[in-house]
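Asks: Predicted model and sequence below, questions to follow.
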Amino acid sequence: MLGIIRVLTTEDEAILQEHSRLIKAEFQLDSLTRCIPEQRNGIYNEETMKAAVPKIKALAKKMVKYDGVTAVAISCAADPAVTSCRELVNVPVIGAGEAGAYAALMVSRKVGVLGITREVPPNISSILGDAFLSYTYPDSVSTTVDLLKTGAMEKAVAAGRKLADIGATCILFACTGYSTIGLRNVLQKHVKLPVIDLVRAQAVAYSLTE
């Protein structure tokens, strides 16, 4: 079973379990989702990244030891603690950002990246290299919680269309919150391009371990 670590603290079961639900519905893969504590707005800057790392490491160890998961997916585009978790546990550790970036490279040499932070996550741009075309984010969105607000979907679609307009041949999400709100299916009605959703990319990576 895949253990999914969410970096957004929430008691809302629908929000918490959305990534597991998506993976089960589309890939028929079982997973267990848990979230780290005291990160009500997720990870959106260096400070929140630093605070999240020890929590992610502790939760990864717990899920492997007590939940018996056979792989861990850290469901955050910035790939926090991915490298250190690989040194802590004896199962595969999948980073959402790197899984999505490598998937994008398989289908495009002009990748437009759609995130929520002011700059593209460096782990993603590093993997994309020369295939990185441009980065953008929706207006009035700076944390994953903002994606749950009224009008966020429309703003995200508009940002995605801008990437298509400047020549992107693939759009890569740089926030797993886009999976939570179901942006991929909506955006694909407006752009006739491959859209790489990070949760789906993690599921593909995990399926290779089965």
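Replies: Great, that's in hand. Predicted model, so just to flag it, every value in this text is computed and none were measured.
Asks: from here on, contacts and neighbour counts on C-alpha atoms
Replies: OK.
Asks: mind listing the strands for the protein?
Replies: Ranges of strands in the chain, per DSSP state E, are 2-6, 31-35, 71-75, 93-95, 111-114, 132-136, 170-173, 195-196.
Asks: Export the ones you listed to CSV and append columns for mean neighbour count and distance to A152.
Replies: Output for those, formatted as CSV (neighbours: other CA atoms under 10 Å; distance: least, CA to CA, whole Å):
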stretch, mean neighbour count, distance to A152
strand 2-6, 25, 20
strand 31-35, 20, 23
strand 71-75, 26, 20
strand 93-95, 26, 25
strand 111-114, 28, 13
strand 132-136, 21, 14
strand 170-173, 28, 15
strand 195-196, 23, 18
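Asks: Second structure follows, compare the two:
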Amino acid sequence: MHIRVIRPVIDTTLTPAVTDEVEHWAAPGTTVDVVSLLSGTASIESEYDEALAGPGIVQRVEEAAVDGVDGVFITCFADPGVHAAREIIDAPVVGGFEPSFLTAMSLGDRVGVVTILPNVVPMLRSLTRRYGLDSRLGSIRVVDMPVLGLTDREELIDRLAAQASAAVQNGEADSVVLGCTGMLGVTSAVRDRLHGKGIHVPVVDPTASAITWLESSVRLGLTPSRTTYMTPPVKARKR
């Protein structure tokens, strides 16, 4: 099985860490490669960033289709370009949001998301409405750290644990989703912090959810529905 991971950003400094993370979650026998964009932004923290990333994402998905990959992970919690990608490749495609939120929904009633910055909260609320999941969203809290600042692991764990604890204690969440795929390798530490406070709720990692979701989809022989994700009409296009 071959999974292509598309980092929808031009930054490459985190590519080794992302590669380590996806390889950690991938099953034996799954080959994973990671690519970034040739044009776009250093991180996605707004609708504007997402729009600028769109052409580069589509380009990388077209390359993945030519390469015959079995699944595509667009590694961003905002699911940028996911629905466009499903129209142009006969392989399952996910971002970070959908698989992790659906997993969290299967483990608890109200889902609490802890994400990066206030800027992205409206984007994530819009996603829950698009997916018809808004009735299961308990709250969206922020750690107030930019994507490129998430490398301070201890500070990130502290803030995630504080916000997740508050969400549960205030009755906002029965399961917690880490709301950024840049939150690498911290899930178990956050879960342990909560358990140490007597808070026993699942903490869902978006990268782990995406990789294992793709592997399951490939094993089941599933590809995007062509009644939903119809092949785009042939016409002149320039980008």
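Replies: Happy to help now that I have it. Remember, predicted model here, so these are calculated numbers, not experimental data.
Asks: re the thing from before, and the strands of the first structure: which comes nearest M63 of the first structure?
Replies: Evaluated with CA to CA, these place strand 2-6 nearest to M63 of the first structure, the distance being 6.7 Å.
Asks: State which helix of the second structure is the longest.
Replies: Longest helix in the second structure by number of residues (criterion: DSSP state H): helix 47-67.
Asks: Would you mark the buried spots in that one?
Replies: For helix 47-67 of the second structure, the neighbour count (16 or more other CA atoms under 10 Å) marks 49-50, 52-58, 60-61, 64-65 as buried.
Asks: Closest one of the residues you listed to V201 of the second structure?
Replies: Using CA to CA, these come closest to V201 of the second structure at E50, 31.4 Å.
Asks: so what's the closest one up against?
Replies: Residues in contact with E50 of the second structure (CA atoms under 8 Å, 6 or more residues apart in numbering) are 44, 80.
Asks: rewinding a little: want to throw the strands of the first structure into JSON lines with distance to L183 of the first structure?
Replies: JSON lines is the format used below for those (distance: least, CA to CA, whole Å):
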{"stretch": "strand 2-6", "distance to L183 of the first structure": "18"}
{"stretch": "strand 31-35", "distance to L183 of the first structure": "20"}
{"stretch": "strand 71-75", "distance to L183 of the first structure": "16"}
{"stretch": "strand 93-95", "distance to L183 of the first structure": "20"}
{"stretch": "strand 111-114", "distance to L183 of the first structure": "11"}
{"stretch": "strand 132-136", "distance to L183 of the first structure": "15"}
{"stretch": "strand 170-173", "distance to L183 of the first structure": "9"}
{"stretch": "strand 195-196", "distance to L183 of the first structure": "10"}
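Asks: do you know which of those strands lies nearest V157 of the first structure?
Replies: Here strand 111-114 is closest among those (CA to CA), at 9.8 Å.
Asks: That closest one against the second structure, how far on average?
Replies: Mean deviation of strand 111-114 of the first structure relative to the second structure after superposition (mean CA distance after the TM-score superposition for the first structure): 0.8 Å.
Asks: What is that strand packed up against?
Replies: Under the contact criterion of 3 or more CA pairs under 8 Å, 6 or more residues apart in numbering; DSSP states H and E, strand 111-114 of the first structure touches strand 132-136, helix 152-165, strand 170-173.
Asks: Indicate which one of the ones you listed is closest to P80 of the first structure.
Replies: Comparing those by CA to CA, strand 170-173 comes nearest, at 16.3 Å.
Asks: now that closest one: which residue numbers in the second structure?
Replies: Strand 170-173 of the first structure corresponds to residues 175-178 in the second structure, going by TM-score structural alignment.
Asks: Average separation of that stretch from the aligned part of the first structure, please.
Replies: Mean for stretch 175-178 of the second structure is 0.8 Å (mean CA distance after the TM-score superposition for the first structure).
Asks: quick revisit: any idea how far the longest helix of the second structure is from the chain center?
Replies: Centroid separation for helix 47-67 of the second structure versus its chain: 15 Å, with CA atoms, centre = their mean, to the nearest Å.
Asks: how about the helices and strands packed on strand 111-114 of the first structure in TSV, adding distance to P121 of the first structure?
Replies: Formatted as TSV, these follow (distance: least, CA to CA, whole Å):
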stretch	distance to P121 of the first structure
strand 132-136	10
helix 152-165	17
strand 170-173	11
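Asks: Report the central residue of the second structure.
Replies: Central residue of the second structure (CA atoms, centre = their mean): G96, 1.4 Å from the mean position.
Asks: which non-adjacent residue is nearest I94 of the first structure?
Replies: A73 (4.6 Å; CA to CA, 6 or more residues apart in numbering).
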